[in-house]
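Peer 1: What follows is a predicted protein model with its sequence.
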Amino acid sequence: MPFAQTIGGTRYVFDDLKTLLARATPLRSGDVLAGIAASSAAERIAAQRALADLPLVHFLTGTVIAYEADEVTRLILDRHDAAAFAPVRSLTVGGFRDWLLAAEPAAVTALAPGLTPEMVAAVSKIMRVSDLIQVAAKCRVVTRFRNTIGLPGTLSIRLQPNHPTDDPRGVTASVLDGLLLGAGDAVIGVNPATDNIDAVMRLLDLLDTVRDRFAIPTQSCVLSHVTTTMLAMERGAPVDLVFQSIGGTEATNAAFGVSLSLLREARDQALSLKRGTLGSNVMYFETGQGSALSAEAHHGVDQQTLEARAYAVAREFSPLLVNSVVGFIGPEYLFDGKQILRAGLEDHFCGKLLGLPMGVDVCYTNHAEADQDDMDTLLTCLAVAGVTYVMGVPGADDVMLAYQSTSFHDGLTARAMLGRRAAPEFEEWLARMDIGMDAERIPARLSPALIGLA
């Protein structure tokens, strides 16, 4: 079904839904690389106007990837909740934008099961940055494992103690650094330098020993491939969360070495361990705009829509945490700070609107046209938008993955600026350990209780 719009006397025709969505997307280098971006600002505006007039119900019959050809499409349509969709069923994409801006938080939050990724991707494309922030801030998503994440007024931090050789001393030093600066309530999560099962198990034992020794009300994770984590569980390793990178098409997930059935098996295995004390959200997913294109698995669909489809995969497994590693894939997909800013806010908006505990790795690679000032801007915008969590990396420089992120101090700054708190159970632990969190005690002094870890 073609879509048409006339701008300034020129008639623009878009052959199908995926073309319309691609042309309506704010400029980003990945869509240019794929050859699907609008050829001019005028064409982009025409596409956005045509998209604004499109009824939301069209997304229940028109697909960007055929139902028969893709298990993610089947998941999206088979799981759609018609009752939850009813309040906005009669609206166009433009009308939906207006509804979201006017609606109360409870009404926006309740929509999640009734929305498809393509719907939320579409509405994000006609929103300004301030719109994305305002609506995302209304969404309430709370998850639990050993603490409570996502409560109003909180901002959690993943403590990311990566080391280029997985040296236990280096990892432990970074863990100590993060704990003393209030990080770690989202998760203490290590990206292993290799996916070797023995190395992964050593890291799992190390993190669990630290957590157990000091009775830290948080969860740990070694971000190995899901099959490695499953093997570690079979061998009796202390696995809290199962991690996996995912994408928005069946072919992208196949490139990651996973399928929906494998993820279900991994979740069931983690649930059987019964390691959570407050809840049973045991999955941790990472995503990123451009992953499908880099895997040559994008089907001609724009990268932002595919990113939103990845959130449908995540939603299926009730995760504790989801985050977009927004600038990590590189400038081929998000060229500069402006594109990274827009993409990070889109990702957070779409994830939250779909009901996910959404975090963002506020980051960039060293060959991107971006710097730490751009990251400060994105971090501040996300904190205002109610982001669930961000990363805490020693010095904001990941020495293993070789990219730039946010530091423990950046997380503290965001909390201080906006009056955000850590997860309540974790904050109580910080107080018990005499680790300072107020302005007079930053940087935190060494807690006597943690001297043995130093």
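Peer 2: Received it, and whenever you're ready, just let me know what you need.
Peer 1: Going by C-alpha atoms from here, please, whenever you check contacts or count neighbours.
Peer 2: Fine.
Peer 1: got a list of what residue 115 touches?
Peer 2: By C-alpha atoms under 8 Å, 6 or more residues apart in numbering, the contact set of residue 115 is 80, 81, 85, 354.
Peer 1: How much space separates the third one from residue 276?
Peer 2: When you say that, I think you mean residue 85. 32 Å (C-alpha to C-alpha, to the nearest Å).
Peer 1: hmm, which of the contacts of residue 115 are the buried ones?
Peer 2: 80, 85, 354 (16 or more other C-alpha atoms under 10 Å).
Peer 1: Second structure follows, compare the two:
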Amino acid sequence: MPGFSHSIGGETFRFADLRTLMARATPLRSGDELAGIAAATDVERVAAQLALADLPLKHFLTDAVIPYEADDVTRLILDGHDAASFAPVSHMTVGAFRDWLVSDAATSEALSALAPGLTPEMVAAVSKICRIQDLILVARKCRVVTRFRNTIGLPGRLATRLQPNHPTDDVKGVAASVFDGLMYGSGDAVIGINPASDNTGAVTKLLHMLDELITEGGIPTQSCVLSHVTTSIEVIEAGAPVDLTFQSIAGTEAANRSFGVTQDILQQGLEATRSLKRGTVGDNVMYFETGQGSCLSADAHHGVDQQTLEARAYGVARLYQPLLVNTVVGFIGPEYLYDGRQVIRAGLEDHFCGKLLGVPMGCDVCYTNHMEADQNDMDQLLTLLGTAGVSYIMGIPGSDDVMLNYQTTSFHDALYLRRVLGLRPAPEFEAWLDETGILASDGSFTPNPTPPALFKTSLPQMEHS
């Protein structure tokens, strides 16, 4: 009969098609249970994983989880596949690919060369048969370096997004959080604000404030107001100082349309932002956020498991050569990732898949208050991601986002990870920290009792904004 099957202990498990096989092979998570596509038992899950391990990687080039004619993400993935880059592993099964990935033969250079030849479904499949240690080992070997005003993703470095959100977009409140974060060495990935309002006036006001601060302080970083891409295009056309254009994206055409975006709109955002030529060391100008469960929440999942769809979102992201991509791993809620255990596994899967695809992956290590998770779970995921070579994390005052009402990582959490693992900020930003006296003489990051001069001159100006 058509489909896939595998026998365990005299019982044969059959899977009707590739999307069913992928869903049944996925480690347990509440979103797939909600969608009615998860394995019914652990034995069925293992049978699906064994059947998936025997599947040739080439199969994913002829059997799409969402039909080619029905979805522009599928078309993007298959039309953009690089056969030459794929050639070194084209003879492998999913299981053999996993064995190669954890071997010494899979060097950083080999993985970088391979990335254009991998499809999201291939990397999602191999992640499903990986242990936690496999996800960490392989991701650590992947290096994806991007640049705008500084360099993100170098070995031995950990960047942070300084996230100074405010429930009313109050400029002075935002500025206070920015100054607080800078004093702890946070903000090299981006100083990025989720605006309470997406109207052009509010967005423009915040953009000008951040531009003034970065320019006056000579800070080698970039700013972003995380408005909708169409709002960013509009304010660019009006002359606003946009460094990075942001957008939430997903792994299906229908889910992206629910976000109000298409591939053409994203291309317009890329071209508009690059036209400003505001970068000093590079022109990676896009910032994308993703999250497992977004397609299901939009009723746009096509019966595909949420982890595979998340990997497909990275296939969309890499088309636009972003500076930053991060999975907001625990933000959507317990309907999709029920507890700390599921969040930890999902965060490591996402990071692994994004890095294998050549995407500059960060992670918002976070949870909502109605999940079966707490800050101890986040400490575990944070430490594991740091070991895995995550490009950046979030830095928020006190770990508590007062505008979005969720729990994430603080400026102190970034200090912890840098200290424990011997990691440093982006090199250009590190030099600035040293010049301003924020960085201690021994290289540690401790609050400086004397604020740099730029803080003293900027605060009074903010009062008139």
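Peer 2: Yes, it's here. Predicted, not measured: the structure shown is a model, and the values here were computed from it.
Peer 1: After superposing, what score do the chains get?
Peer 2: Superposed pair, TM-score by TM-score structural alignment, normalised by the length of the first structure: 0.99. Supporting alignment: 454 aligned residues with a C-alpha RMSD of 0.9 Å.
Peer 1: about what we covered before: of the buried ones among the contacts of residue 115 of the first structure, just say which sits nearest to residue 331 of the first structure.
Peer 2: Proximity of these to residue 331 of the first structure was ranked by C-alpha to C-alpha; the top entry is residue 354 with 27.0 Å.
Peer 1: Can you tell me, leaving aside adjacent residues, what's nearest to that closest one?
Peer 2: Residue nearest to residue 354 of the first structure in three dimensions, not counting chain neighbours: residue 112, with 4.6 Å by C-alpha to C-alpha, 6 or more residues apart in numbering.
Peer 1: For the one you found, which residues are in contact?
Peer 2: Taking C-alpha under 8 Å, 6+ apart as the test, what residue 112 of the first structure contacts is 84, 353, 354, 355.
Peer 1: quick one: what's aligned to the third one in the second structure?
Peer 2: When the second structure is aligned by TM-score structural alignment, the residue opposite residue 354 of the first structure is residue 357.
Peer 1: In the second structure, what residue corresponds to the residue nearest to residue 354 of the first structure?
Peer 2: That one, residue 112 of the first structure, aligns with residue 115 by TM-score structural alignment.
Peer 1: And its match, how far from residue 109 of the second structure?
Peer 2: 10 Å.
Peer 1: quick one: secondary structure of the aligned residue in the second structure for residue 166 of the first structure?
Peer 2: Aligning on TM-score structural alignment places residue 166 of the first structure opposite residue 169 in the second structure. Under DSSP: H, G, I helix; E, B strand; the rest coil, the three-state class of residue 169 of the second structure is coil.
Peer 1: what about the helices in the stretch 51-200 of the second structure?
Peer 2: 72-79, 83-86, 94-101, 108-114, 120-128, 132-141, 171-183, 200-217 (DSSP state H, counting those that start in this stretch).
Peer 1: oh sorry, the question was meant for the stretch 201-350 of the first structure
Peer 2: Under DSSP H, counting those that start in this stretch, the stretch 201-350 of the first structure gives helices at 226-234, 250-255, 260-273, 291-294, 303-315, 337-353.
Peer 1: can you put those in TSV and add mean neighbour count and distance to residue 10 of the first structure?
Peer 2: TSV is the format used below for the helices of the stretch 201-350 of the first structure (neighbours: other C-alpha atoms under 10 Å; distance: least, C-alpha to C-alpha, whole Å):
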stretch	mean neighbour count	distance to residue 10 of the first structure
helix 226-234	18	51
helix 250-255	21	37
helix 260-273	16	45
helix 291-294	22	31
helix 303-315	27	27
helix 337-353	26	28
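Peer 1: Show me the one of those helices that comes nearest residue 362 of the first structure.
Peer 2: Going by C-alpha to C-alpha, the one of the helices of the stretch 201-350 of the first structure nearest residue 362 of the first structure is helix 337-353, 7.6 Å.
Peer 1: Does anything pack onto that closest one? Which helices or strands?
Peer 2: Using 3 or more C-alpha pairs under 8 Å, 6 or more residues apart in numbering; DSSP states H and E as the contact criterion, the elements in contact with helix 337-353 of the first structure are helix 117-125, helix 129-136, helix 303-315, strand 321-324, strand 358-360, helix 372-384.
Peer 1: what residue lies at the spatial centre of the second structure?
Peer 2: Geometric centre of the second structure, nearest residue: residue 326, 1.6 Å, by C-alpha atoms, centre = their mean.
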